[in-house]
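Chemist: Structure of the sequence below:
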Amino acid sequence: MTRMEKEKLIVVIGPTAVGKTNTSISLAKRFDGEVISGDSMQIYKKMDIGTAKITTDEMDGVPHHLIDIKNPEEPFSVAEFQKLVRKKISEIHSRGKTPLIVGGTGLYIQSVLYDYQFTETPGDEHFRAELEAELEKYGSEWLHRKLVKVDPDSAGNIHPNNTRRVIRALEIFHCTGKTMSEYQSSQTHELQYDVALIGLTMDREKLYKRINLRVDLMIEQGLLEEVKALYDGGVRNVQSVQAIGYKELYDYFDGIVSLETAIENLKQNSRRYAKRQLTWFRNKMEVAWYDMTEESLHSKNIEDISEFIAGKLQLKSNK
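Modeler: A predicted model of the protein is given here:
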């Protein structure tokens, strides 16, 4: 497939709270676009506040996809994400529109952009069962430390609470003798789309303040009630509630920590996640970075980003 034959795609990535939502709406309007969520948790219904899910008002008429498509009890994999997103990209193009993937889950986005072949990924059911038994006996932190020993790179990008991915990384190492990163790098040599990959960044101190304020706002907006509804509904030991913003408050409802500690843990885990996101994007992808620290320069940034996209993809901008 030549470059000219590839479908055009805009991707906006960056850490949590950096301003991806506002930027993506501006870009979607300029390039007659539709947004595909690149967040692995916004796919879940009933999980709005904790995932910072975009509201109808914020969408401002721009169509959005892959939001609220799963119940919290259902699993969701990178392979499924890849399949759904690639289908959406083609659908959006068929309507004469420009697709924009917007989000912060690095591996999920990478799986769409490059030629990942998940059907060929090795597996060992018996080994996986052993790890799941160890998880139940010793806990998620213990299992994550096991991954740190054999694959520190992947361990740094996978939260200990994301036990499904921790187990998968250990399983790949067990089956291939390669780390997850090494195994993936052998599959990521060709871009599947004609991509303009935009990265948003920000002064670390300001970003962390924004994250802390966002958590406070989430609490004001009713995050406790949102998580309590899941908790009371018996949603436990599933992928969705291992997400940051849910796991910490489950600990509070379980009586393990005080509410004050749970909220502080939520802030700390969110800041750590933002740091991991930036590390992942900088190490794994060829990104055009734009600094969003100065709010007064937001309009100029949008102009600069639009100019980059128009040149890279040969697209006309609607100013």
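Chemist: From here on, just use CA atoms for contacts and neighbour counts.
Modeler: Noted.
Chemist: OK, contacts around V12?
Modeler: K20, S24, L100, I101, V102, G103, L197, I198, G199, L200 (Cα atoms under 8 Å, 6 or more residues apart in numbering).
Chemist: of the residues you listed, closest to S240?
Modeler: Nearest to S240 among those is G103, at 16.8 Å by Cα to Cα.
Chemist: Pretty sure the closest one sits against M41.
Modeler: No: G103 lies out of contact with M41 (Cα atoms under 8 Å); the separation is 10.2 Å.
Chemist: Which ones among the contacts of V12 lie within strands?
Modeler: Taking DSSP state E as the definition of strands, these contribute L100, I101, V102, G103, L197, I198, G199, L200.
Chemist: can you tell me which two in the residues you listed are farthest apart?
Modeler: Farthest apart among those - using Cα to Cα - are L100 and L200, which lie 14.5 Å from each other.
Chemist: Compare the two and say which one has the larger neighbour count.
Modeler: Using other Cα atoms under 10 Å as the criterion, L100 and L200 rank with L100 on top: 29 against 21.
Chemist: Can you give me the neighbour number for Y138?
Modeler: Neighbours of Y138 (other Cα under 10 Å): 11.
Chemist: quick one: it from T16, how far?
Modeler: Distance, Y138 to T16, using Cα to Cα, to the nearest Å: 30 Å.
Chemist: repeat for L143
Modeler: L143 sits 26 Å away from T16, going by Cα to Cα.
Chemist: What residues of stretch 96-105 count as buried?
Modeler: Buried residues in stretch 96-105, counted by 16 or more other Cα atoms under 10 Å: K97, T98, P99, L100, I101, V102, G103, G104, T105.
Chemist: related to what we said a few turns ago, look at L143 and T16 and report which has more neighbours.
Modeler: When neighbours are counted by other Cα under 10 Å, L143 and T16 differ, and T16 comes out ahead with 25 against 21.
Chemist: hang on, the more buried one packs against K275?
Modeler: No: under the criterion of Cα under 8 Å, T16 makes no contact with K275, lying 9.3 Å away.
Chemist: Do a quick rundown of the helices in the stretch 201-319 of the chain.
Modeler: For the stretch 201-319 of the chain, the helices defined by DSSP state H, counting those that start in this stretch occupy 204-221, 223-232, 247-253, 259-284, 298-313.
Chemist: same question, the stretch 51-200 of the chain
Modeler: Under DSSP H, counting those that start in this stretch, the stretch 51-200 of the chain gives helices at 56-59, 78-94, 106-113, 125-138, 140-150, 152-157, 163-176, 180-185.
Chemist: next up, for comparison:
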Amino acid sequence: MKLSLSIPKQIRPFLRIQSIDSQLLPQKEKVVVVMGATGTGKSRLSIDLATHLSAEIINSDKIQVYEGLNIATNKITDEERCGVPHHLLGVADPESDFSSANFRAMASISLKSILSRRQLPIIVGGSNSFIEALVDVNFRSKYDCCFLWVDVAMPVLHSFVSDRVDKMIERGMVNEVRDFYKPNADYSRGIRRAIGVPEFDHFFRVESFCNAETRARILAEAIDSVKMNTSRLAHIQLQKIHRLRNIKGWRLHHLDATDVFRKRGGEAERAWENMVAGPGAAVVRRFLYDMDPVVCGSSMTLSGVAPPLMAATAATPF
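Modeler: Okay, here's the model as predicted:
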């Protein structure tokens, strides 16, 4: 009598060849990227995530990478960081040109350092050219990325940006920039490219020769230029995000924070938790633990979703 060595049909479904093969493949490290136009609350969301997920933050803002002008460049303060380690924030010589290639090299070093401590890297900033330079084909072969896009309707954001500039002026922005001022400076290099620096050039040149009325008028014009150029920057940043999503096919998780900026006080806090921090945390948890490949592998809108909430820990963006 012949002995059959074939596998009984009833146990064949339990042979998960595909799963066994996938276990043999090297596992990619995970990276979260928080994107959005200036003023939308990217820094706040990154702190909310980092304080709950044992993470460290890599700055990808091409102006905040420079040392100095903390008010004019709107750097997150030590208090707002809530003890979360930040990388590439205020590290470059303000007179130098810090390129996309520089960012890619230094961010890669920071990523390896963060992962060696078994922490989650969160890359945050509005400079999409830096992020695009980093997240190339070689990068994606090593890392799985989860992209969070914090968005605010432009009319609402423009109003917020105007108010934010006024608060920066109250905090001493004019004197900060004046201390950095150089006649005939090159505003195409280094930190002097920052919005809020070249706009005051004319004011600093003439302020000592003008009467009070003329000086106040020129100062007001400079401040209006800062507001206008910041709003223009936000529009350009949004266009680049749309290009990354619609043309380059990046899968971005859209978090609509518009209603947050329309509210005040406790209502704004609750809206932030319900519409930004909570949904963002839910996406990241699914991404980290592979709980839902559909959610983490496709573009989706999360406004109005209310999974478990995260407490807001950083300074409010509104």
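Chemist: Just give the TM-score of the two.
Modeler: Laid over one another, the chains give 0.72 as their TM-score (TM-score structural alignment, normalised by the length of the second structure), with 246 aligned residues with a Cα RMSD of 2.5 Å.
Chemist: What lines up with V34 of the second structure in the first structure?
Modeler: In the first structure, the residue paired with V34 of the second structure is V12, using TM-score structural alignment.
Chemist: Tell me the residue in the first structure aligned with R171 of the second structure.
Modeler: Under the alignment (TM-score structural alignment), R171 of the second structure pairs with Q221 in the first structure.
Chemist: Could you do V91 of the second structure as well?
Modeler: With TM-score structural alignment as the criterion, V91 of the second structure matches I69.
Chemist: so stretch 100-113 of the first structure corresponds to what in the second structure?
Modeler: Aligned by TM-score structural alignment, stretch 100-113 of the first structure falls on residues 122-135 of the second structure.
Chemist: and that stretch, how far out from the chain's middle?
Modeler: Here the centre of stretch 122-135 of the second structure is set off from its chain's centre by 8 Å, with Cα atoms, centre = their mean, to the nearest Å.
Chemist: same check, this time on stretch 178-185 of the second structure
Modeler: The chain centre lies 29 Å from the centre of stretch 178-185 of the second structure; the measure is Cα atoms, centre = their mean.
Chemist: ok, and for it, which residues are buried?
Modeler: Of the residues in stretch 178-185 of the second structure, Y181 count as buried by neighbour count, 16+ other Cα under 10 Å.
Chemist: For Q237 of the second structure, which non-adjacent residue is closest in space?
Modeler: A37 (5.4 Å; Cα to Cα, 6 or more residues apart in numbering).
Chemist: and the residue mapped onto K87 of the first structure from the second structure, how far is that from V34 of the second structure?
Modeler: Under the alignment (TM-score structural alignment), K87 of the first structure maps onto I109 of the second structure. With distances taken as Cα to Cα, I109 of the second structure is found 19 Å from V34 of the second structure.
Chemist: ok, now Y143 of the second structure?
Modeler: Taking Cα to Cα, one finds Y143 of the second structure at 15 Å from V34 of the second structure.
Chemist: now do K142 of the second structure
Modeler: Counting by Cα to Cα, the gap from K142 of the second structure to V34 of the second structure is 19 Å.
Chemist: how many other residues sit next to A50 of the second structure?
Modeler: Other residues lying near A50 of the second structure total 23 when counted by other Cα under 10 Å.
Chemist: Might one say that it is in contact with P85?
Modeler: No: counting by Cα under 8 Å, A50 of the second structure stays clear of P85, with 9.2 Å between them.
Chemist: Quick check: neighbours shared by those two?
Modeler: Residues touching both A50 of the second structure and P85 (Cα under 8 Å, 6+ apart) are E56, I57.
Chemist: Map S37 of the first structure onto the second structure.
Modeler: Under the alignment (TM-score structural alignment), S37 of the first structure maps onto N59.
Chemist: Also L249 of the first structure?
Modeler: If you follow L249 of the first structure across to the second structure using TM-score structural alignment, you land on F200.
Chemist: Quick check, its match in contact with D224.
Modeler: No: look at F200 of the second structure against D224 with Cα under 8 Å: they stay out of range, at 10.6 Å.
Chemist: Who has more neighbours out of those two?
Modeler: Set side by side, F200 of the second structure and D224 show more neighbours around F200, with 21 against 16, by other Cα under 10 Å.
Chemist: about what we covered before: how near is the residue nearest to Q237 of the second structure to W250 of the second structure?
Modeler: In terms of Cα to Cα, A37 of the second structure sits 16 Å off from W250 of the second structure.
Chemist: Verify the stated contact: E73 of the first structure with Q242.
Modeler: No: assessed by Cα under 8 Å, E73 of the first structure is found out of contact with Q242, at 11.5 Å.
Chemist: Among the two, which residue is more densely surrounded?
Modeler: Neighbour count, other Cα under 10 Å: between E73 of the first structure and Q242, Q242 has more, with 20 against 17.
Chemist: what does V226 of the second structure align to in the first structure?
Modeler: Correspondence of V226 of the second structure to the first structure, assessed by TM-score structural alignment: L266.
Chemist: and L148 of the second structure, what pairs with it in the first structure?
Modeler: In the first structure, L148 of the second structure lands on I198 (TM-score structural alignment).
Chemist: That match contacts M285, doesn't it?
Modeler: No: using Cα under 8 Å, I198 of the first structure is not in contact with M285; the gap is 10.4 Å.
Chemist: the more surrounded of the two?
Modeler: Using other Cα under 10 Å as the criterion, I198 of the first structure and M285 rank with I198 on top: 21 against 13.
Chemist: which residues touch that one?
Modeler: Per Cα under 8 Å, 6+ apart, neighbours of I198 of the first structure: I10, V11, V12, I13, V287, A288, W289, Y290, I305.
Chemist: Which residue, neighbours along the chain excluded, lies closest to the fifth one?
Modeler: The shortest distance from V287 of the first structure to any residue other than its chain neighbours is 5.4 Å, reached at L197 (Cα to Cα, 6+ apart).
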